[in-house]
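all I have is the shape, not the residue letters:
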């Protein structure tokens, strides 16, 4: 797709894809003097107040007066902007200060208001949605709703995900009135919510008047897209339905997205120095990080890998951002819990390219330019192949033997295809997704959002029983939406990841009947299939049913495993976290 610089009639510059140009061209044309539109009338009578004339052949004409433009409202404008940037679903929880705004969301063609069971899950869903769609949105009510949401927004911030957090705020007349309002913490200063969000969003807009509302909405959306971080928009509830001329542009005035460009001289110097270093290395490697995604640099990273031939690894949070069937892919690098032989290959390398720690659009230029200067070098990959021993997989289970976690993942691996996406929770099923913030329970809401953004894919969720108990309610939302996700709940009787860090009675949770829970929230209304498995034979049959007989519905499998059944990687991870937390305090100097 081609890219061009576009200057609209307001002097705002932006980068537009070629397929958007026709949509925006009218914005650059000068407004001509009004010429009445003339319509031929062939049937029916004419109203007496219309001016009638005849053309040369005698057929009647009607001169139609110019249409009267009714200014659009704030709610309509925000809804149109969300659709324009690619948001087709808003994850929401209603409250008294956002109900009128929700009416506009419901009325907007191309926009679907998804009601969630709680604000935390709405935020998790927007997080999952943004991972696939490139931007997500959630909407809640003032303070009591938004403070329930804030942990999910913090997680999105840590993952560089563009999420638009919309809050229905108090009446504009209440600001400065010293009133104590419900849904607040009892202070007349309503900025407490704003202050909470300042540390977990890159931009905050409080819309308490109409004069600059359009500018504030556009500014927030632009910041969200440019910085790939969440933004906060609070809208006073009494302004939503009021028209204003600034909301009426059709088509919408193009967003003023600031294109970033590399300094050519600095780029050339950096490429030259890096190429000199890497071309003299004997066994260099490449490691991709999670910021490949917000920088949209996956393609440039792959191009560089193809050019230089280096061995390529990814960090856990970048899993899925580089094709694992690539001939030079060696696995996941994560220190002592790396994929077998991947850690050794990375750590004996004499030159390493870590891409993604602080990556932005400028480094994408660097990767492409660097690829043109590097000499092919297969030495590190050849070293990896020499020491690599293919995993034999877990030993075969005996008939009726208790199911093991490694056997579960062996069969999940076999069932995966290119039209499936895996969402994995903190714990033994952990890879990618939310590594830094690591909020237990995040994955269920994220699965809801991701599935809504990618209806052509089938989602596979691996979640522990402890994580499931954190936020289980929105299985009902999945059912309401008709999603056909496959959920594997690993029931080992507690917070296993916490057990491996520091064991204690507080890590044991009350055991639920999880399949009965899912059936209860379904209440015979949705399309759902549940089962409970204890052995490998039962698991194989459950997967066959989910993939073939019940591929059109949500399939929930509770997998019963032993409390102490964990991978060696999780054991190592737990011991390292425990060691970090047990460091004695440094002595203060006098």
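On my side now, so go ahead. Every value quoted in this text rests on a predicted model; they were computed, and no experiment measured them.

C-alpha only now, for contacts and for neighbours.
Fine.

for burial, what's the neighbour tally of the nearest residue to residue 431 once chain neighbours are set aside?
Nearest in space to residue 431, with sequence neighbours left out and distances taken as CA to CA, 6 or more residues apart in numbering, is residue 316 at 5.5 Å. By the measure other CA atoms under 10 Å, the count of residues near residue 316 is 21.

residue 434 is in contact with residue 316, correct?
No. Under the criterion of CA atoms under 8 Å, residue 316 lies out of contact with residue 434, with a separation of 9.5 Å.

ok, back up a step: what separates the residue nearest to residue 431 from residue 447, distance-wise?
According to CA to CA, to the nearest Å, residue 316 stands 18 Å off from residue 447.

now residue 245
40 Å.

the two: who's more crowded?
residue 447 (30 against 14).

check the offset of stretch 135-145 from the chain's centre.
Per CA atoms, centre = their mean, to the nearest Å, the displacement of stretch 135-145 from the mean C-alpha position of its chain is 15 Å.

er, stretch 363-378 actually
On the basis of CA atoms, centre = their mean, stretch 363-378 sits 29 Å off its chain's mean C-alpha point.

which parts of that stretch are buried?
Of the residues in stretch 363-378, those with enough neighbours to count as buried (16 or more other CA atoms under 10 Å) are 363-371, 373-374, 377-378.

and of these, the nearest to residue 112?
residue 364 (34.5 Å; CA to CA).

list the buried ones in stretch 374-394?
Of the residues in stretch 374-394, 374, 377-385 count as buried by neighbour count, 16+ other CA under 10 Å.

how many residues are close by the closest residue to residue 422 other than its chain neighbours?
With CA to CA, 6+ apart as the criterion, residue 422 has its nearest non-adjacent residue at 4.7 Å, and that residue is residue 460. By other CA under 10 Å, the residues close to residue 460 number 21.

now do residue 113
20.

equivalent analysis for residue 262, please.
14.

can you classify the closest residue to it other than its chain neighbours as helix, strand or coil?
Across the structure, with CA to CA, 6+ apart as the measure, the residue nearest residue 262 apart from its sequence neighbours is residue 362 (5.4 Å). The three-state label for residue 362, taken from DSSP: H, G, I helix; E, B strand; the rest coil, comes out as helix.

and here's the other structure:
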């Protein structure tokens, strides 16, 4: 490679594939997930030749997209590489989830040779109709930016896509033709710098003044946090602001764990009528509510029962609404820094009562058959500071009712709700932060969708704790309809045996749990290797909040003529008798 100085800065000649890998590394990406295919092998060979990144081959493109998502949540950016058409479409569900959950992931699709595009040559992994833009069109709906890389645009488009993902906290899609990786072009010698475009000074100052005026005049200010507080890295600043104002803070369930739940100003999860005790009144009666990235959908609003004050300040990553005024060309970090500096220090109030964990009842005798109540109490006691916790669709949503120790990270697909997401995300986040303890809480139905990725976790000698509920199928769906219908059943696997099946020489510890005592023994095992716990439970045993949510979900989904009203078709919470 040679370098020279031109009118816009120093440049050097570099192979396009090497430049892509260099830019990914400069953006802080150390691992690339995916599946090899003939159209991406040129870049994979360059990766192997240079050692720029570490390749983490997965069992499929769907789980590679989940892994890149989990990786990005802890690393700030993630990336995966797939092949044209078949790989890209397999990964699109996970990328759609990253778009819904605001996670910056770079999806690189090794695509058909550029000469084939220009000559209109029919190639495999296409629709064989002469149109080579189908997959770019598909990804335009689930990514913030897309591009087909060519020798003419590579130096600018690679940077544009990476910066867009990082700045917008959204996925991007890059088609990389297989015949350009080893072509040399002029590229900048300067490293890629991940930085926001600075705010417009006047807009920034006016926005800070408007927010400060409202918060200062308020008698009951409060802060409501959605997941963007984590994505844009402002959670510590929000806690600083809350402490200075002595203002209560709540989160929606998609932001579980974003605010330290031991923080004095934290009051719990807000979700309309599904809010934790006292939280609904705190948020809805605030005379100056600052909402960060708030996006209401039924699962975060208690089935649309959330009602924010009319004068709520809505703050997003790059724009703020204050009353009738909309402030563009500002960044959330700069606005919050200015507001923190400007608001007066409030008189320190007496400490608020700690937010209580929503337990499932009194644990049963340890020798009795394991129940959901016993299980979740044991999990609460098992948590420790700094854990990374995963939730999948199902009864593992009960994790939302537990109190997290300081420093915990919660990873879930709350808005997108893609079943099986957590197994792939576990691989990705383990890769990003192998020194933290990772605890996957999952049901048998969710696990079966992506169970094969356990083999990759074992292959890389990761040491998570995987706690699986075996209750014969989709219990959360039984709460919608189909309490005993076969469509909610799954095959009964020997889950605890899978680590040995997938890696015969594994040192993983497996446990088959049937009682509370069995569970305590499993949770007491040293975590110096992977721990796999299979807990046997009744298919009709589910925490009451989960069943109430499912029952209400059926009303929203199916309407007044839906089948949920048939006798015995819907799994419902047990009725509690009230004695006179």
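Arrived safely, thanks for sending. Because the structure is predicted, anything quoted here is derived from the model rather than measured.

please state their TM-score.
Comparing the chains after superposition, counting by TM-score structural alignment, normalised by the length of the second structure, produces a TM-score of 0.82; 512 aligned residues with a CA RMSD of 2.7 Å.

circling back: so how far is residue 445 of the first structure from the residue nearest to residue 431 of the first structure?
Residue 316 of the first structure is 20 Å from residue 445 of the first structure, where distance means CA to CA.

which position in the second structure aligns with residue 553 of the first structure?
Using TM-score structural alignment as the criterion, the counterpart of residue 553 of the first structure in the second structure is residue 529.

quick check: closest non-adjacent residue to its match.
With CA to CA, 6+ apart as the measure, residue 463 is the residue that lies nearest to residue 529 of the second structure, at 4.8 Å, once sequence neighbours are left out.

so the one you found, which of the three states?
When the structure is split into helix, strand and coil by three-state DSSP, residue 463 of the second structure lands in coil.

which residues does the equivalent of it over in the first structure contact?
Matched by TM-score structural alignment, residue 463 of the second structure corresponds to residue 484 in the first structure. Under the criterion of CA atoms under 8 Å, 6 or more residues apart in numbering, the contact list for residue 484 of the first structure reads 458-459, 551-555.

what does residue 410 of the first structure give?
Residues near residue 410 of the first structure by CA under 8 Å, 6+ apart: 393-394.

any idea how far it lies from residue 277 of the first structure?
Residue 410 of the first structure sits 41 Å away from residue 277 of the first structure, going by CA to CA.

please apply the same query to residue 152 of the first structure.
The gap separating residue 152 of the first structure from residue 277 of the first structure is 42 Å, by CA to CA.

which one's more surrounded, the two?
More neighbours surround residue 152 than the other of residue 152 of the first structure and residue 277, with 26 against 13 (other CA under 10 Å).

and the gap between the more buried one and residue 141 of the first structure?
Here the distance between residue 152 of the first structure and residue 141 of the first structure works out to 15 Å (CA to CA).

same deal with residue 455 of the first structure?
Separation of residue 455 of the first structure from residue 141 of the first structure (CA to CA): 28 Å.

the more surrounded of those two?
For residue 455 of the first structure versus residue 141, the count of surrounding residues by other CA under 10 Å is larger for residue 141: 28 against 11.

what residue of the second structure takes the place of the more buried one?
Mapped onto the second structure by TM-score structural alignment, residue 141 of the first structure lines up with residue 83.

can I assume that match is in contact with residue 113?
No. Using CA under 8 Å, residue 83 of the second structure and residue 113 do not qualify as a contacting pair, with a distance of 11.9 Å.

name the residues contacting each of the two.
With CA under 8 Å, 6+ apart applied, the overlap between the contact sets of residue 83 of the second structure and residue 113 consists of residue 39.

how about the helices of the stretch 101-250 of the first structure, start to end?
Listed in chain order, the helices of the stretch 101-250 of the first structure (DSSP state H, counting those that start in this stretch) span residues 119-133, 146-158, 192-197, 213-227.

for the stretch 251-400 of the first structure, same thing?
Assigned by DSSP H, counting those that start in this stretch, the stretch 251-400 of the first structure shows helices spanning 264-279, 298-308, 342-347, 361-371, 379-387.

now which residue in the first structure aligns to residue 501 of the second structure?
When the structures are aligned by TM-score structural alignment, the residue of the first structure matched to residue 501 of the second structure is residue 520.

what helix or strand is that match located in?
Secondary-structure element containing residue 520 of the first structure, defined by DSSP states H and E: helix 514-522.

and stretch 445-464 of the first structure, what's buried?
Within stretch 445-464 of the first structure, the residues that qualify as buried are 445-454, 457-464, counting by 16+ other CA under 10 Å.

picking that back up, in TSV: the contacts of residue 484 of the first structure, plus secondary structure and distance to residue 64 of the first structure.
Listed next are these as TSV, based on DSSP: H, G, I helix; E, B strand; the rest coil; distance: CA to CA, whole Å:
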residue	secondary structure	distance to residue 64 of the first structure
458	strand	53
459	strand	54
551	coil	56
552	coil	53
553	coil	54
554	strand	55
555	strand	59
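
ok, which stretches of the stretch 301-450 of the second structure are helices?
Taking DSSP H, counting those that start in this stretch as the criterion, the stretch 301-450 of the second structure contains helices spanning 332-342, 372-382, 421-432, 444-450.

which of the ones you listed sits closest to residue 150 of the second structure?
Short answer: helix 421-432, nearest of the helices of the stretch 301-450 of the second structure by CA to CA, at 29.6 Å.

tell me, the closest one lands on which residues of the first structure?
Counting by TM-score structural alignment, helix 421-432 of the second structure lines up with residues 442-453 of the first structure.

which residues does the matching stretch contact?
Taking CA under 8 Å, 6+ apart as the criterion, the residues outside stretch 442-453 of the first structure that touch it are 89, 91, 121-133, 152, 423-425, 434, 457-459, 461, 463, 467-468, 471-472, 474-475, 477-478, 483, 485.
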